[in-house]
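Asks: Just the structure for this:
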Amino acid sequence: MLAARGLKASFFVVGEALKQHRALAERAHAEGHWIGNHTLTHPRPLGESGTEVREIQAAQAELGALAHPDRLFRPSGAGGDLAPGLLSTAAVQALIAGRFTCVLWNAVPGDWKDPDGWVDTALAQIQQQDWTLLVLHDVAGACADRLDELLQRVDAEIVQAYPPACVPIKRGAVRRPVDRYLR
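Replies: Presented below is the predicted three-dimensional model:
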């Protein structure tokens, strides 16, 4: 669907899932999509797992050459909330030391929990802001069945970039405060 429209996206992959579906990630990478780190096992929320540094480093090792040069990382939250516990001091220190770019979001339509209504929710979220970073999921029953509908109905330019407000850490440099994501 993306290729048919000439669109590029970012795929933040869970390291354990990558072991089973590496060919899909290789295809996405070859087609120009950006591949980023979404932890090794997807603990929710990451910052309360007690294994944050291992989750980040092991997933990055699994990505290998597929990883975007900016070492893109998206933490796992609790239901899409940008709340305390999303990150920890140890996670932030690991992201800085590893020169990662931490990518957050400003729209999560709940595709995994509302397969019938997420498209309308996503469209409303997109209309509410100037630049939307929309998170969709590839789990069973999530966005895949209705992605084409979203792409047909969206009245916004789709670009392969991130709003600066959604990137608190870029290439290891803290650009926006992260304290509100720490517990």
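Asks: make it CA atoms for all contacts and neighbour counts henceforth
Replies: Noted.
Asks: biggest helix in this structure by residues?
Replies: helix 15-30 (DSSP state H).
Asks: Would you mark the buried spots in that one?
Replies: 15, 18, 22, 25-26, 28-29 (16 or more other CA atoms under 10 Å).
Asks: From the residues you listed, pick the one nearest H42.
Replies: Using CA to CA, G15 is the member of the buried residues of helix 15-30 that lies nearest H42, at 8.5 Å.
Asks: Let's have the buried residues of helix 15-30 in a markdown table, adding distance to I96.
Replies: Below are the buried residues of helix 15-30 laid out as a markdown table (distance: CA to CA, whole Å):
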| residue | distance to I96 |
| --- | --- |
| G15 | 20 |
| L18 | 24 |
| R22 | 27 |
| A25 | 25 |
| E26 | 27 |
| A28 | 27 |
| H29 | 25 |
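Asks: Which of the residues you listed sits closest to A124?
Replies: Taking these together and measuring to A124 by CA to CA, the closest member is A28, at 27.9 Å.
Asks: contacting residues for the closest residue to A107 other than its chain neighbours?
Replies: Distances taken as CA to CA, 6 or more residues apart in numbering place L134 nearest to A107, at 4.8 Å, with adjacent residues excluded. Listed by CA atoms under 8 Å, 6 or more residues apart in numbering, the contact set of L134 reads 105-109, 122, 126.
Asks: please give me the structure for this one as well, since I'd like to look at both together:
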Amino acid sequence: MNAGRGPVTRLPSHLCAQALHYLLFAYRGGQLLRRRPTLGSHRWPAFGNPGDGITLTIDDGPHPTWTPPMLDLLDAHGVRATFFLIGDRVREHPELARRVLAAGHLIGNHSMTHPQPFAALPRPMLRAEIDRTQREIEDATGITPRLFRAPGGNWSPAVLRTTADSGLTPVDWTVNPSDWRSPGVERITRTLSRTRPGQIILCHDGGGDRSQTLAALTAVIPRLIGRGLRFVTVAEDR
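Replies: Now for the predicted structure:
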């Protein structure tokens, strides 16, 4: 969430993007109250999954300190996650991107530099952020991502059109422990423990110290499995 590299200075676009950000924040809150979260399409972000599976998504990596123990934790519990990778980080650590793929996880596109507010970028820059990341992931892993998550969940009509034009499916989330803020293991654990069938969880392995995230997931993953919840990756076709 907080991995931005520099401010976007186009004021009108910035204000519009911020307004959309807060509208989507309210929309996500409504998803928590729904019996089933919105599944989405190529023109609208997915906030949930079909069926009763839950999805763990990991953003802002790969990171040499936090991605390896995250992969070890997931492997210990047989959990497959969806990693939304930043292109610059893939360029720096292609071996970690390959390790994510080799471990059986799904890889999605999370932009090249994680600029924020993402929706304030002009269309050519939006397209470049997405397309450059596609190339970095393809060069590192040999696979072409089919999923995209906007940095900060900062969607707009232009972002959604650009995502669709790039042949990608937009993915948001339902459960957000705000682990990128490092609010404490107890708070992250409490939020994650409330996950229900069909929901998408947002966590991070990059952008800062992720020790709290790892500690919380270490406690929560067996707890959720013990409740009979099954981890699935994000559906690529909608």
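Asks: List the TM-score for the superposed pair.
Replies: Overlay of the two chains. TM-score (TM-score structural alignment, normalised by the length of the first structure): 0.74; 156 aligned residues with a CA RMSD of 2.3 Å.
Asks: re earlier: average offset of the longest helix of the first structure relative to the second structure?
Replies: Compared with the second structure after the fit, helix 15-30 of the first structure shows a mean deviation of 1.1 Å (mean CA distance after the TM-score superposition for the first structure).
Asks: In the second structure, what range does that helix match?
Replies: The alignment of helix 15-30 of the first structure onto the second structure (TM-score structural alignment) covers residues 87-102.
Asks: now the strands for the first structure?
Replies: With strands called from DSSP state E, the first structure shows them at 10-13, 34-37, 72-73, 101-102, 169-170, 173-174.
Asks: Might one say that E136 of the second structure is in contact with R89?
Replies: No: using CA atoms under 8 Å, E136 of the second structure makes no contact with R89, being 9.3 Å away.
Asks: Could you report the separation of E149 of the first structure from L66 of the first structure?
Replies: 29 Å (CA to CA, to the nearest Å).
Asks: Those two: which is more packed in?
Replies: Counted by other CA atoms under 10 Å, E149 of the first structure and L66 do not tie: L66 has more neighbours, with 21 against 12.
Asks: separation between that one and R153 of the first structure?
Replies: Taken as CA to CA, the span from L66 of the first structure to R153 of the first structure is 31 Å.
Asks: Run the chain-centre distance for the match of helix 15-30 of the first structure.
Replies: Distance of stretch 87-102 of the second structure from its chain centroid, counting by CA atoms, centre = their mean, to the nearest Å, is 16 Å.
Asks: I would like the range of the first structure that aligns with the lengthiest strand in the second structure, please.
Replies: Across the second structure, the longest stretch assigned as strand under DSSP E is strand 55-61. Mapped onto the first structure using TM-score structural alignment, strand 55-61 of the second structure covers no residues at all.
Asks: So which elements touch that strand?
Replies: For strand 55-61 of the second structure, the elements it packs on are strand 82-85, strand 200-204, judged by 3 or more CA pairs under 8 Å, 6 or more residues apart in numbering; DSSP states H and E.
Asks: Quick one: map the residue nearest to A107 of the first structure onto the second structure.
Replies: Aligned partner of L134 of the first structure by TM-score structural alignment: I201.
Asks: So what does P12 of the second structure match up with in the first structure?
Replies: Checking with TM-score structural alignment, P12 of the second structure has no match.
Asks: list the contacts for P12 of the second structure?
Replies: Neighbours of P12 of the second structure in contact, by CA under 8 Å, 6+ apart: none.
Asks: Thank you, goodbye.
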